[in-house]
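# quick check, what structure comes out for this input:
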Amino acid sequence: MELQISDPYFSEKSEIMTALYQVNDPELMVNIIDLGLVYDIDLSIPGQIKVVMTLTSKGCPLGHAIEQGVKNAVNEKFPNANVIVEIVWDPVWTFEEISAAGREQLGF
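A predicted model of the protein is given here:
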């Protein structure tokens, strides 16, 4: 996910993304931002932060742990927000989504 400086929520989304760098996929031990799992952060509803993301596979056994990690990380920065994590499967996640930093951490 790339932020646009023209986004009216640029500052808040930057803070959220910084927090999400602390959430690791427990199997790969790489954060969800560098893995390319976060597709969008929606702040259009006051008091609500929706993180639209995917997982590396539909059968991810630790998906709930990742979701809870996202909620915890975002609530740490925005304690009064209602954090919603929406898991989507379209577009399908692929290894091409991994950032250069993520590839380095994985040894690619």
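# contacts, neighbours, all on C-alpha from now
Will do.
# tell me where the chain has strands.
Taking DSSP state E, the strands of the chain run over residues 24-25, 30-31, 38-42, 48-53, 82-87.
# of all the ones you listed, which one comes closest to Ile16?
Ile16 lies closest to strand 38-42 among the strands of the chain, at 8.2 Å (CA to CA).
# how much space between Ile33 and Met17?
Distance of Ile33 to Met17, computed by CA to CA, to the nearest Å: 7 Å.
# who has more neighbours out of the two?
Between Ile33 and Met17, counting by other CA atoms under 10 Å, Ile33 is the more crowded of the two (24 against 21).
# tell me the contacts of the closest residue in space to the more buried one that isn't next to it in sequence?
In space, Ile33 comes closest to Tyr21 once its chain neighbours are excluded; the distance is 5.8 Å by CA to CA, 6 or more residues apart in numbering. By CA atoms under 8 Å, 6 or more residues apart in numbering, the residues touching Tyr21 are Asn31, Ile32, Ile33, Asp34.
# which helix in this structure runs the most residues?
For the chain, the longest helix by residue count, based on DSSP state H, is helix 63-77.
# this one as well, want them side by side:
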Amino acid sequence: MPAIRERLLDVIDPDLGINVVDLGFVRGVSVADGIAILTMTLTSPACPLTGVMEDQIRTELLDRDPLVDDFRIDWQWTPAWSPAEITADGHEQLRAIGFNI
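Purely as a prediction, here's the structure:
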């Protein structure tokens, strides 16, 4: 799973320009029968960008030197995402673009 998580570092939130791992959106990664199962969240269940991120994930996991045969995202809304889930690298990247979290 470290290789999958590494690829997810290239999946960028279109609003912030920061990867989904450092933003704390990736809550879990597992693989079963060649299928990557990603447990993810976003800042809001109403976020219109899930499709954009799913396309980026497809590119990273399936199109570019495939790591798995397929993937599935289990969107998790409880508990709600909070800034506490942002990694130290994510905080640094946010500060670099003017956010103070």
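# spit out the contact partners of the most centrally placed residue in structure 2.
When CA atoms, centre = their mean is applied to structure 2, the residue found nearest the centroid is Val20 (3.3 Å). Val20 of structure 2 sits next to Leu8, Leu9, Val11, Ile12, Asp13, Val26 when contact means CA under 8 Å, 6+ apart.
# map the first one across to structure 1 for me.
Right, Leu8 of structure 2. Mapped onto structure 1 by TM-score structural alignment, Leu8 of structure 2 lines up with Leu20.
# contacting residues for the aligned partner of Glu54 of structure 2 in structure 1?
By TM-score structural alignment, Glu54 of structure 2 lines up with Glu67 in structure 1. By CA under 8 Å, 6+ apart, the contact list for Glu67 of structure 1 reads Val85.
# quick one, what contacts the nearest residue to Asn75 of structure 1 once chain neighbours are set aside?
Spatial nearest neighbour of Asn75 of structure 1, excluding adjacent residues (CA to CA, 6+ apart): Ala81 at 6.7 Å. The contact partners of Ala81 of structure 1, by CA under 8 Å, 6+ apart, come to Gly47, Gln48, Ile49, Asn75.
# list the ones among the contacts of Tyr21 of structure 1 that structure 2 also has?
Using both residues aligned by TM-score structural alignment, their matches' CA atoms under 8 Å, structure 2 keeps these contacts from these: Asn31, Ile32, Ile33, Asp34.
# and the last one, what pairs with it in structure 2?
Using TM-score structural alignment, the equivalent of Asp34 of structure 1 in structure 2 is Asp22.
# what is the burial count for its match?
Residues near Asp22 of structure 2, counting by other CA under 10 Å: 21.
# that one and Ile35 of structure 2, how far apart?
Distance, Asp22 of structure 2 to Ile35 of structure 2, by CA to CA: 23 Å.
# returning to what we had before: OK, contacts around the match of Asp34 of structure 1?
Contacts for Asp22 of structure 2 (CA under 8 Å, 6+ apart) come out as Leu9, Ile86, Thr87, Ala88, Asp89, Gly90.
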